[in-house]
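A.B. asks: below: sequence and its predicted model.
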Amino acid sequence: MAEPNDSLANVKEQSRSGFVAFFAESFREMRRVKWPKRHDVILYTGAALVVCAILGVMIWGFDIGVAKVFSLVGVD
């Protein structure tokens, strides 16, 4: 028979509850997280900034276009 996951079994056996248990379990989960490498973080940040810049230019262009249409119609 397969053994249960040791960390899950320990959590179920512990009788802590409330504030202390929340932080104890949070720190335990943070140790299990697979954090990205520095190079990956730099790439993802760069990609996010490029996408934000492109969307910003698109929204700016749309705003200018709508302003031109309104000025042609006579709405100021």
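C.D. replies: That came in fine, so what should we check first? From a predicted model like this one, the values you see are computed outputs, not experimental measurements. Numbers count the residues shown, from 1 in each chain.
A.B. asks: only C-alpha atoms for contact and neighbour calcs from this point on.
C.D. replies: Fine.
A.B. asks: would you state the helices of this structure in chain order?
C.D. replies: Here the chain has its helices, by DSSP state H, at 6-13, 19-32, 38-73.
A.B. asks: ok, now how distant is residue 24 from residue 41?
C.D. replies: Between residue 24 and residue 41 the computed distance is 27 Å (CA to CA, to the nearest Å).
A.B. asks: can you check residue 69 too?
C.D. replies: According to CA to CA, residue 69 stands 42 Å off from residue 41.
A.B. asks: comparison target below:
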Amino acid sequence: MEKTEPTVVEKLSDAKKPERTGRSMNRVVSFFRESVWELKRVRWPGRTEVINYTAAALITCIIMGGLVWAFDIGVAKLMSLIGLV
């Protein structure tokens, strides 16, 4: 039988998590140790992913801003035609 690569869940469950202690200063130190431990597990995006996601967010904001602007202009024109403004 071939040995298979462990799944992500198995890898995460096998990882050693820092132990918590009871004293207040030890709890602060433990918090920072756990924070560093969690950050080591994060999959950080590459440069191209960041550029693509940023471009997508900017384009979405521009499109949504344009839609809101067009709706605002349309409502203003409609109100001026009705005579409310």
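C.D. replies: Received it, and whenever you're ready, just let me know what you need. Treat the numbers as computed from the prediction; the structure is a model and nothing was measured.
A.B. asks: that older thread, in JSON lines, list the helices of structure 1 along with mean neighbour count.
C.D. replies: Conversion of the helices of structure 1 to JSON lines gives the following (neighbours: other CA atoms under 10 Å):
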{"stretch": "helix 6-13", "mean neighbour count": "10"}
{"stretch": "helix 19-32", "mean neighbour count": "11"}
{"stretch": "helix 38-73", "mean neighbour count": "12"}
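A.B. asks: alignment lookup: residue 49 of structure 1 to structure 2.
C.D. replies: In structure 2, residue 49 of structure 1 lines up with residue 58, judged by TM-score structural alignment.
A.B. asks: please apply the same query to residue 66 of structure 1.
C.D. replies: Under the alignment by TM-score structural alignment, residue 66 of structure 1 pairs with residue 75 in structure 2.
A.B. asks: again, but for residue 5 of structure 1
C.D. replies: Match for residue 5 of structure 1 (TM-score structural alignment): residue 14.
A.B. asks: what of residue 34 of structure 1?
C.D. replies: Match for residue 34 of structure 1 (TM-score structural alignment): residue 43.
A.B. asks: where's its match relative to residue 34 of structure 2, distance?
C.D. replies: Here the distance between residue 43 of structure 2 and residue 34 of structure 2 works out to 16 Å (CA to CA).
A.B. asks: now swap in residue 56 of structure 2 and tell me
C.D. replies: On the measure of CA to CA, residue 56 of structure 2 and residue 34 of structure 2 end up 33 Å apart.
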